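1. Sequence plus the predicted model coming up.
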Amino acid sequence: MKDEELQLRTVNVTRYVTPLREGGSLPAIAEADDQFLYVLKFRGAGQGTKALIAELIGGEIARLLGLRVPEIVFANLDVAFGRIEGDEEIQDLLKASVGLNLALHYLSGSITFDPLATRIDDPLASQIVWLDCLLMNVDRTARNTNMLWWHKELWLIDHGAALYFHHSWNDWSDPQKPFPLVKNHVLLLQAKALDKVSETFVPLLTKERIQNIVSLIPEEWLTTEGSPFATTLEHRNAYTQFLVNRVANADFFVKEAQYARAALI
């Protein structure tokens, strides 16, 4: 039986609530026409649509693997939305972000995960390290864990810094592309079960399921200036091929993470 085709809801932003000043992308809490609050990621921010693509792919792969991620939606921003905003920097960001953006459901009352205050079990830590090695996510460090503690459960957020090769597309097709920055992962010391996690996760990440996730990328996000691909189809297929190759060579990044962990012990 084939997997069902994935779909994301689309909402219309109705109210800009407050900026979140963490990082350089200036995300914001915003309200949509479904009456829910979202953390809105703007296409007009510094990394542009590439950060949104990484957020979308990373978040939906994490969800497929059974990890907790807030609902991801497409968020449409009307051309008139930023006219009443008083802050010029935010007004410029809103004007540059007209159209389709990305948003995550706002987990009201959540707190930033602190591994010193709240301990998670080693299998979960191993799952998260495995995911971030697959995605080459450089932004899950002690300084910025990009995890939230909500209702006594751990939630993953902000995968916008993953898949960083797509900012240049250099050596993207290398099936054993190194990820040395795994040494900085906040959960690396707890990642004692990477081999077992790999045995579970690799069969889940079939080519069909990866294609389903990549197919969610809006066409307009793939038409960026300076793209090395002749067509958006080639661009989309490159993401699929990178992830398929990465999964097929999971033993390589697992061993890389294990060596990095051994160096810390």
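-> Received, thanks.
2. Every contact and neighbour count from this point should use C-alpha atoms.
-> Noted.
3. how about the strands in the protein?
-> Secondary structure of the chain (DSSP state E): strands located at 10-19, 28-32, 37-41, 72-77, 99-105, 111-112, 147-150, 153-156.
4. Out of those strands, which is the most enclosed?
-> Compared across the strands of the chain, strand 37-41 shows the largest average neighbour count, a mean of 25 (mean count of other C-alpha atoms under 10 Å).
5. That strand - contacts with which helices or strands?
-> strand 28-32, strand 99-105 (3 or more C-alpha pairs under 8 Å, 6 or more residues apart in numbering; DSSP states H and E).
6. and the angle for that strand with strand 99-105?
-> 130 degrees (axes from the mean of the first three to the mean of the last three C-alpha atoms, to 10 degrees).
7. follow-up on the earlier one: could you redo the helices and strands packed on strand 37-41 as a markdown table and give each row distance to residue 20?
-> Listed next are the helices and strands packed on strand 37-41 as a markdown table, based on distance: least, C-alpha to C-alpha, whole Å:
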| stretch | distance to residue 20 |
| --- | --- |
| strand 28-32 | 5 |
| strand 99-105 | 13 |
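8. Next one for the comparison:
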Amino acid sequence: MLTEVTATRYVTPMREGGSLPGLVEADDLTSYVMKFTGAGQGRKTLVAEVICGRLARRLGLRVPDLVALDLDPVIGLGEPDPEVQELLKASGGTNLGTRFLPRALGFDPLAYTVDPLEAGRIVWFDALINNVDRSWRNPNMLVWHGELWLIDHGASMIWHHNWRGAPAWAGKAYDATDHALAPYGPDIAAAAAELAPRVTPELLAEAAADVPDVWLVDEPGFDDPDAVRRAYADTLLERAATIHERVTLPERDATPNRRAPGWIQGAGR
């Protein structure tokens, strides 16, 4: 299960995303980017963040630590923005915290080079979870200590918005022509050979087990939270076996990749 911490200070809203996450400090003396259950996207966004983030970590990809972040809305009484106040009031209880990476830089495809093997692992993973939110317009990757970190998976696993259609998603293709890492020649076949055998029922059960029950209760069509967890695991397991055969990449540009300037290679050090 996720480590449980308590938010002790609301620092500032972070207006990069549509869900209006906030930077908070917690009782473990760590800063987190908090994503709220009361945001317009609802709790399924948080479920996707947990399952995809934990699965990525188990597959060796870099994702900031996730915690279950308990919120008492009173900590935001000094926040002057009425929109933020309403969000805090609607989000008392268990929310999601993503460890804040100080001095991290947003990934810039024009300034940072990525090895085809690493690019392949990330594109394959995004194909597995059907991540539609890693385009060159909005890469949702950070450069920290010279390495790529993946963030913001809330728009993934779109099938959980209509569970009746979930079985069909196992065979859906993934269009990576707009993916932020498409220009780097991602080696999808090598990624599949390495990662697909590791996506086992046990691994998926572990990732789904980290989702707090409170975000899964009362899901239409399911008897209890464990039944919802099994549905996530079943869909991802079937998808993992052959998704590499249905990834569409653009034709490669003959122009060599730009090399990252030294100040970017050392970002966050």
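-> Great, that's in hand. Predicted model only: the values in this text are computed from it and were never measured.
9. would you list the strands of structure 1 in CSV and tack on distance to residue 58 of structure 1?
-> Converted to CSV, the strands of structure 1 look like this (distance: least, C-alpha to C-alpha, whole Å):
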stretch, distance to residue 58 of structure 1
strand 10-19, 19
strand 28-32, 20
strand 37-41, 14
strand 72-77, 11
strand 99-105, 13
strand 111-112, 19
strand 147-150, 14
strand 153-156, 10
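10. So which of the ones you listed is nearest residue 263 of structure 1?
-> When those are compared by C-alpha to C-alpha, strand 147-150 sits nearest residue 263 of structure 1, at 24.6 Å.
11. ok, average deviation of that closest one from structure 2?
-> Superposing on structure 2 and averaging over aligned pairs (mean C-alpha distance after the TM-score superposition for structure 1), strand 147-150 of structure 1 comes out at 0.5 Å.
12. Show me the helices in the stretch 101-250 of structure 1, by range?
-> Remark: helices assigned in the stretch 101-250 of structure 1 by DSSP state H, counting those that start in this stretch are 122-135, 194-204, 207-214, 232-248, 250-264.
13. mean deviation of the first one from structure 2?
-> Helix 122-135 of structure 1: mean distance to aligned residues in structure 2 after superposition is 0.4 Å, counting by mean C-alpha distance after the TM-score superposition for structure 1.
14. what is the orientation angle of that helix with helix 232-248?
-> 140 degrees.
15. ok, back up a step: out of the helices of the stretch 101-250 of structure 1, the one nearest residue 79 of structure 1 is which?
-> Nearest to residue 79 of structure 1 among the helices of the stretch 101-250 of structure 1 is helix 232-248; the distance by C-alpha to C-alpha comes to 25.2 Å.
16. What about residue 124 of structure 1, how many residues nearby?
-> When neighbours are counted by other C-alpha atoms under 10 Å, residue 124 of structure 1 registers 18.
17. Trace it over to structure 2, please.
-> Counting by TM-score structural alignment, residue 124 of structure 1 corresponds to residue 118 in structure 2.
18. And the aligned residue in structure 1 for residue 193 of structure 2, how far from residue 251 of structure 1?
-> In structure 1, residue 193 of structure 2 lines up with residue 199, judged by TM-score structural alignment. As judged by C-alpha to C-alpha, to the nearest Å, residue 199 of structure 1 and residue 251 of structure 1 stand 10 Å apart.
19. Who has more neighbours out of the two?
-> residue 251 (17 against 12).
20. Quick one: residues contacting the more buried one.
-> By C-alpha atoms under 8 Å, 6 or more residues apart in numbering, the residues touching residue 251 of structure 1 are residue 198.
21. One more: the one 3 residues further on?
-> Residues in contact with residue 254 of structure 1 (C-alpha under 8 Å, 6+ apart) are 130, 133, 194-195, 198.
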